[in-house]
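Asks: Below: sequence and its predicted model.
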Amino acid sequence: MFDDFCMEHNLDQPLLPQTLFDLWCEKRPHENGTTHRMRVQQIRQFSKFLTNNGIEAPTVFLPLPQIDKTFLPYIFTHDEIQRLLTAVDRIKPCTHHGRESLVHLVMPLLFRILYCCGLRIGEALKIKTEDVDFHRGTLRLTETKNNRERLVPMSATLTQMCRAYFANPLVQSYGSAYFFPATDRSHYATCTAYEYFRKSLFIAQIGHGGRGKGPRLHDIRHTMAVHTLSQWTAEGKDIYTALPILMTYLGHSSIRSTEKYLRLVPESYAQITVPFETNFGDVFPEVTDENQ
């Protein structure tokens, strides 16, 4: 990413100007605090490395960005998700650079894939046509956050929507390697998806708290996870057995990343705590004396 960043800003000398350093350190739209802090840490270490090797680079740094550990994702209700998708379906055809855009076809399917499959927006936008198996109903993700390729099964309904979308003559006319091609035949940008997300929120009458407060586009993924756990709980499934399945499906690198959703599902607590109290409650007897 940093290499692409340097090329975009025409850096052709072996140095790291302060202006470029500062620009890289700016927080990006939709970027969470942990990712932002990690990027700043990495460029600071790289800058020190350059300086130690006699290459011009910044030597004075601002304090590292603080991470807001109190942040909670926005979890859409089922009704809000339905209203959001209905609003996305109302996107009208338009032209871009003299060519008819696919936005009115792309966004309805893209947002359903985000919710039904819990993909990260970057994973979804970079799906290539060859990675969509219309017969088995799977998506092969090769460009993921943790660089771990995975297969994501889709429902029969979503698979049929993918078939219908790809069979559209307008989509076929693009001849792009990407499943969601922009007018230049590359994939759609995240900022474009976010733009339509915000417009659809307004149409669906779902309030937005402003920059950094959400709902965020990434909250659709969080919502899918919480709704899935809620459904499993209602069906009486063993959450301990189910969590690793959800972890694999979402592409998490550890079970801890998936466990965080449990605190967003109040209905899950009873399923977890009641069996524990039943089986092990007498191991730790109740303390009646506060001094013990």
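Replies: Cool, got the structure. Numbering: from 1, shown residues only.
Asks: drop to CA atoms for contacts and neighbour counts, all remaining ones
Replies: Will do.
Asks: list the buried ones in stretch 254-272?
Replies: Counting neighbours by 16 or more other Cα atoms under 10 Å, one finds that the buried residues in stretch 254-272 are 258, 259, 261, 262, 264, 265, 268, 271.
Asks: now do stretch 69-77
Replies: Neighbour-count burial for stretch 69-77, with 16+ other Cα under 10 Å as criterion, is recorded at 73, 74, 75, 76.
Asks: How about stretch 114-126?
Replies: Along stretch 114-126, the positions that meet the burial threshold by neighbour count (16+ other Cα under 10 Å) are 114, 115, 116, 117, 118, 119, 120, 121, 122, 124, 125, 126.
Asks: and the third one, what does it touch?
Replies: Residue 116 makes contacts with 154, 224, as judged by Cα atoms under 8 Å, 6 or more residues apart in numbering.
Asks: Specify the local secondary structure of it.
Replies: For residue 116, the secondary-structure state derived from DSSP: H, G, I helix; E, B strand; the rest coil is helix.
Asks: and if you look at the one 3 residues further on?
Replies: Residue 119 falls in the coil class when you classify it by three-state DSSP.
Asks: here's the one I want to compare it with:
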Amino acid sequence: MTLAASMQSLVQEYLNERRSLGFALGISGRQLMAFARFADQFGHCGPLTSDIILAWARGQATRSTPITWARRLEVVRPFAKYRARIEAGTEIPAADIFGRAHRRLTPHIYTETEITDLVAAAGQLSPQDTLRPATYETLFGLIAATGLRLSEALHLRCSAVDLDQNQLTVRCTKFRKSRLLPLHSTVTAALGRYVEVRQRYVVANPDAFFFVSPSGAALKDRTVHHVFEGLRTTLGWTARGTHPAPRIHDLRHTFICRRVLLWQEQGADIDNAMLALTTYVGHTKVSDTYWYLSGVPELMAAAGRHFEQFASDLGENGHG
């Protein structure tokens, strides 16, 4: 008698095939494995069913929301389609059971005070006589100052940080593209201070990760989020967006929005400037950068002021 394959082995088989075709499947791969563990622990056997998929999608967290369920369902459906070609009786839940998976949620746009407080609080992390405070102080400061994705910051190598030329090289990012980022002199100075502290604890190596733990190991994404959540709680922020709480990724939203606000104040050609900003933040299309701006109250207010001025000018010129 042949034992039924575990869901984890089936998911791994699927991931191996997809990755052999060039798909990274980083986050979605981890989520699929989480689903597989859930199904195995539940004791599920036989073809995939809508019941087991929807049970995992809904999850057990009290703060889970329909948009979270929809995104989990979005992760499992390609796997279900793959299994349907192999195993008769496999069920594929409809994509819209929980509504749209990608809905515009308003980000938390940080104030200058909030960013300053975050960096300062990170610098006070314990233990004080280690590399840890300097690492998080510089990491969060760099993301706020450049709009880097957290994954890009964590994957920076020492050789990518050129303090003499005031620039960073971000290699093989989300869309397998590399880019060169000019830095403001204050950012370079902060990175230089971190390098000095880092050298006291970790042996210099051009190929090593730039941001490391006190042991010299690379920082893990979930560890950084845990530290950020602790700082967020300590600082007592109130979310101004539609996410439950301010996020690290909102620093990237803030960078883009504040950059555009500054250009508006300076009277810059926004269309041309947006093309440069798209390249700087690593987007493939300018529409992706504009997506970061929609629904942000500060920008909507600025747009309203510009329209009022435009309407006033029309009236004064006799075109009312």
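Replies: Done, it's in. Please read all numbers here as calculations on a predicted model, not as lab measurements.
Asks: Can you calculate the TM-score here?
Replies: The TM-score (TM-score structural alignment, normalised by the length of the first structure) is 0.74; 273 aligned residues with a Cα RMSD of 4.2 Å.
Asks: re earlier: could you dump the buried residues of stretch 254-272 of the first structure into CSV and include secondary structure and distance to residue 214 of the first structure?
Replies: Formatted as CSV, these follow (DSSP: H, G, I helix; E, B strand; the rest coil; distance: Cα to Cα, whole Å):
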residue, secondary structure, distance to residue 214 of the first structure
258, helix, 21
259, helix, 22
261, helix, 17
262, helix, 20
264, helix, 16
265, coil, 19
268, helix, 25
271, helix, 30
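Asks: so can I have JSON lines of those showing distance to residue 17 of the first structure?
Replies: Conversion of those to JSON lines gives the following (distance: Cα to Cα, whole Å):
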{"residue": "258", "distance to residue 17 of the first structure": "40"}
{"residue": "259", "distance to residue 17 of the first structure": "42"}
{"residue": "261", "distance to residue 17 of the first structure": "42"}
{"residue": "262", "distance to residue 17 of the first structure": "45"}
{"residue": "264", "distance to residue 17 of the first structure": "44"}
{"residue": "265", "distance to residue 17 of the first structure": "47"}
{"residue": "268", "distance to residue 17 of the first structure": "52"}
{"residue": "271", "distance to residue 17 of the first structure": "56"}
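Asks: now the strands: where do they sit in the stretch 101-250 of the second structure?
Replies: All strands of the stretch 101-250 of the second structure, identified by DSSP state E, counting those that start in this stretch, fall at 161-162, 167-170, 179-182.
Asks: could I get those as JSON lines with mean neighbour count and distance to residue 101 of the second structure?
Replies: Listed next are the strands of the stretch 101-250 of the second structure as JSON lines, based on neighbours: other Cα atoms under 10 Å; distance: least, Cα to Cα, whole Å:
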{"stretch": "strand 161-162", "mean neighbour count": "18", "distance to residue 101 of the second structure": "37"}
{"stretch": "strand 167-170", "mean neighbour count": "18", "distance to residue 101 of the second structure": "29"}
{"stretch": "strand 179-182", "mean neighbour count": "16", "distance to residue 101 of the second structure": "30"}
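Asks: and of those strands, who's closest to residue 244 of the second structure?
Replies: Distance to residue 244 of the second structure, taken as Cα to Cα, is lowest for strand 167-170 among the strands of the stretch 101-250 of the second structure, at 30.3 Å.
Asks: Determine the set of other helices and strands touching the closest one.
Replies: Counting contacts by 3 or more Cα pairs under 8 Å, 6 or more residues apart in numbering; DSSP states H and E, strand 167-170 of the second structure packs against strand 161-162, strand 179-182.
Asks: That one aligns to what range in the first structure?
Replies: Counting by TM-score structural alignment, strand 167-170 of the second structure lines up with residues 138-141 of the first structure.
Asks: List of residues touching that stretch?
Replies: Applying Cα under 8 Å, 6+ apart, the external contacts of stretch 138-141 of the first structure come out as 123, 127, 131, 132, 133, 149, 150, 151, 152, 153, 154, 159.
Asks: May I see those arranged in TSV, with distance to residue 21 of the first structure as well?
Replies: As requested, the contacts of stretch 138-141 of the first structure are arranged in TSV below (distance: Cα to Cα, whole Å):
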residue	distance to residue 21 of the first structure
123	27
127	31
131	37
132	39
133	42
149	32
150	34
151	37
152	38
153	41
154	42
159	44
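Asks: quick one: contacts for the most centrally placed residue in the second structure?
Replies: Central residue check for the second structure by Cα atoms, centre = their mean: the C-alpha nearest the mean position is that of residue 249, 4.7 Å away. With contacts defined as Cα under 8 Å, 6+ apart, residue 249 of the second structure is in contact with 149, 150.
Asks: Now check the first structure for the residue matching it.
Replies: When the first structure is aligned by TM-score structural alignment, the residue opposite residue 249 of the second structure is residue 218.
Asks: and the nearest residue to residue 142 of the first structure once chain neighbours are set aside, how many neighbours?
Replies: The shortest distance from residue 142 of the first structure to any residue that is not its chain neighbour, by Cα to Cα, 6 or more residues apart in numbering, is 4.7 Å, and that residue is residue 149. The number of residues packed around residue 149 of the first structure, counting by other Cα atoms under 10 Å, is 13.
Asks: Hmm, residue 143 and residue 149 of the first structure touching each other?
Replies: Yes. Because the distance of 7.2 Å satisfies Cα atoms under 8 Å, residue 149 of the first structure is recorded as touching residue 143.
Asks: what kind of secondary structure is residue 18 of the second structure in?
Replies: When states are read from three-state DSSP, the local structure at residue 18 of the second structure comes out as helix.
Asks: related to what we said a few turns ago, just so I know, which of the helices and strands packed on strand 167-170 of the second structure lies nearest residue 197 of the second structure?
Replies: strand 161-162 (15.2 Å).
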